[in-house]
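> Fold the following.
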Amino acid sequence: MPGPAPYRRFVALGDSFTEGVGDSDPDRPNGLRGWADRVAEVLAARAAAAGEDFGYANLAIRGRKLVPVLEEQVEPAIALQPDLVTLYAGANDIVRPKVDLDALAVAYDEGVERLTTTGAQIVLFTAFDPGQGGLYAPIRGRFALYNEHVREIADRHGAVVADSWRIAHRLPGGLVASDARLWDVDRMHLGPAGHQFVAMMVLDALGLADHGLEPVPLAEALAVPRLQRARADLDWARRHLAPWVQRRLTGRSSGDTITPRRPGLAPIE
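All right, here's what the predicted structure looks like:
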């Protein structure tokens, strides 16, 4: 006979990473799937096998900085009486021209402390290692410091860490987290393969290694001629980087008109 399901009330908090941006599915709310849905699907199957109900809520909204995530999502999450909460926020702060990571860590710690009042298992995330090249390489140190704060907060509150910085050690075939095949065309959000890897990482961190998920098959990595690569970079800058910079300059966010796609606990198929 199946044993009890490990989790029956899963609530995901955060920004575009948790909302699922980059992993399109027109049949789902906001047209997205994402790693959190993938985790919920595994947990729902385990609950069904044990003859138990399962509910999943996703309160994440793209573009949100850390403090707004905490202010807007923590109390609604607590009200749902979850037994599992995932929280990732801060990347949208790190990439701003100026950021006080120590002050953010204080706010983050207070938010996690409030979440622990539910008795739920809390899962926090480190940021991906941007590597020594590419868009975010100049602020690699910020990501590393942020990650140390996250690990300390997790230790203090008994949270599990899904360690995205070290995900390269979990990727098969010598992949690294900066591999373009894991990312969406905007180079800012994970693609389906990346979201699948994160789902596997979260389930592994929870001790549910027999989750049955497999990596998404990737196309063969091909060498790209320099001129073709330069043209692709220019096209990316026009289509994705320029709009992102314009929103920063005008104080707008990609999530200004977005609402949580799963605001209450509900089954997932």
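
> From here on, just use CA atoms for contacts and neighbour counts.
Will do.

> Tell me which stretches of the stretch 101-250 of the chain form strands.
If DSSP state E, counting those that start in this stretch is used as the criterion, the strands of the stretch 101-250 of the chain fall at 121-126, 160-163.

> Quick one: residues contacting residue 118.
Counting by C-alpha atoms under 8 Å, 6 or more residues apart in numbering, residue 118 touches 78, 81, 82, 83.

> Let's see this one next, to set against the first:
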Amino acid sequence: MAFTRYVALGDSFTEGVGDPDETLPNGVRGWADRVATALTAVDAQTRYANLAIRGRKLVPIVDEQIDAAVALNPDLVTIHAGGNDMLRPGVDLDAIGRVYDEAVGKLVATGATVVIFTPHDPGASKFFRPLRGRFALMAEITREIADRHDLTVVDYWRIRDYDDNRMWADDRLHMSPQGHQRMAVAVLDALGVKHDLQPLPLPESIPSGAAENIRWTREFLGPWLGRRIRGTSSGDDLAPKYPDWSVAPA
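Below you'll find the model as predicted:
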């Protein structure tokens, strides 16, 4: 299949956090950029917009990105939302699901192919494992939305490659470049798009042990908790990478 107007929506997952590239807007590449590049290899006329911003919860994603995406008249939309909501205490996932369902309906009404993602299975993560039940419920809500609207689903929950901690960045929250490449492959395969993407080599090992846990707490967990207390987000001062039609990055 060929798509020529691709819009990516969501949060840090779609913006590309964990896949650094200082030559690109916001300093990241990510799986969506990789998908856009692969689509351009199929049709050189392909244009790409990425409205995702790190730290966004589902309602702000809907409020800020859905109408903007519809206005671009895309033929392909990917959307990932709800990840930041699941990390908040007391989140009402059923309410989140209703908002998500309505938003997806607006995207489907454009006639575009819409791709949605389940959350991943955090069972292999010592830090996020206690939230596994919450992630599982959101995965099922997402599948129900997909069934209702006949969406293309990337079932992140069932991609066992992400049980390997080398697929994650050193913040333990976002995918590494290898993880982003694997996700790009999953999206293209789900769409039936021919491509030549191959897995990126994994490092033989990654840092571990007490010293690494202290570093992670100081550099990532502490600042993350601080933002929660202050009610701020890592994306507060950022704009979308590609707010209008752009050529996919090389």
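
> Superposed, what's their TM-score?
The TM-score (TM-score structural alignment, normalised by the length of the second structure) is 0.97; 249 aligned residues with a C-alpha RMSD of 1.2 Å.

> about what we covered before: what I need now is the strands of the stretch 101-250 of the first structure written out in a markdown table, including distance to residue 153 of the first structure and mean neighbour count for each item.
What follows is the strands of the stretch 101-250 of the first structure, written out as a markdown table (distance: least, C-alpha to C-alpha, whole Å; neighbours: other C-alpha atoms under 10 Å):
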| stretch | distance to residue 153 of the first structure | mean neighbour count |
| --- | --- | --- |
| strand 121-126 | 9 | 22 |
| strand 160-163 | 10 | 21 |
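
> Turn those into CSV, columns for distance to residue 38 of the first structure.
Below are the strands of the stretch 101-250 of the first structure laid out as CSV (distance: least, C-alpha to C-alpha, whole Å):
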stretch, distance to residue 38 of the first structure
strand 121-126, 15
strand 160-163, 15
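
> of the contacts of residue 118 of the first structure, closest to residue 200 of the first structure?
Nearest to residue 200 of the first structure among the contacts of residue 118 of the first structure is residue 83, at 19.3 Å by C-alpha to C-alpha.

> Let me know which of the strands of the stretch 101-250 of the first structure is the nearest to residue 41 of the first structure.
Among the strands of the stretch 101-250 of the first structure, if distance is taken as C-alpha to C-alpha, the winner is strand 121-126, at 17.1 Å.

> corresponding residue for residue 104 of the first structure in the second structure?
Aligned counterpart of residue 104 of the first structure in the second structure: residue 96 (TM-score structural alignment).

> Isn't that match up against residue 84?
No: at 11.4 Å, residue 96 of the second structure does not count as touching residue 84 under the criterion of C-alpha atoms under 8 Å.

> Can you pull the residues that touch both of the two?
Shared contacts of residue 96 of the second structure and residue 84, counting by C-alpha under 8 Å, 6+ apart, come down to residue 58.

> Looking at these two, which is more packed in?
When residue 96 of the second structure and residue 84 are compared for neighbours, residue 96 comes out ahead with 19 against 14, by other C-alpha atoms under 10 Å.

> List the contacts of the more buried one.
Residue 96 of the second structure makes contact with 58, 59, 82 under the criterion C-alpha under 8 Å, 6+ apart.

> Help me confirm that the first one comes into contact with residue 82.
Same thing as residue 58 of the second structure. Yes: between residue 58 of the second structure and residue 82 there is a contact under C-alpha under 8 Å: 5.0 Å.

> Relative to residue 229 of the first structure, how far out is the residue mapped onto residue 87 of the second structure from the first structure?
Aligning on TM-score structural alignment places residue 87 of the second structure opposite residue 95 in the first structure. Per C-alpha to C-alpha, to the nearest Å, residue 95 of the first structure is found 24 Å from residue 229 of the first structure.

> Residue 93 of the first structure and residue 105 of the first structure, how far apart?
Distance from residue 93 of the first structure to residue 105 of the first structure, by C-alpha to C-alpha: 11 Å.

> Quick check: neighbours shared by these two?
With C-alpha under 8 Å, 6+ apart as the test, residue 93 of the first structure and residue 105 reach no residue in common.

> Report the secondary structure state of the alignment partner in the second structure of residue 257 of the first structure.
In the second structure, the residue paired with residue 257 of the first structure is residue 237, using TM-score structural alignment. Three-state assignment for residue 237 of the second structure (DSSP: H, G, I helix; E, B strand; the rest coil): coil.

> For residue 237 of the second structure, grab the count of nearby residues.
Neighbour tally, residue 237 of the second structure, other C-alpha under 10 Å: 7.
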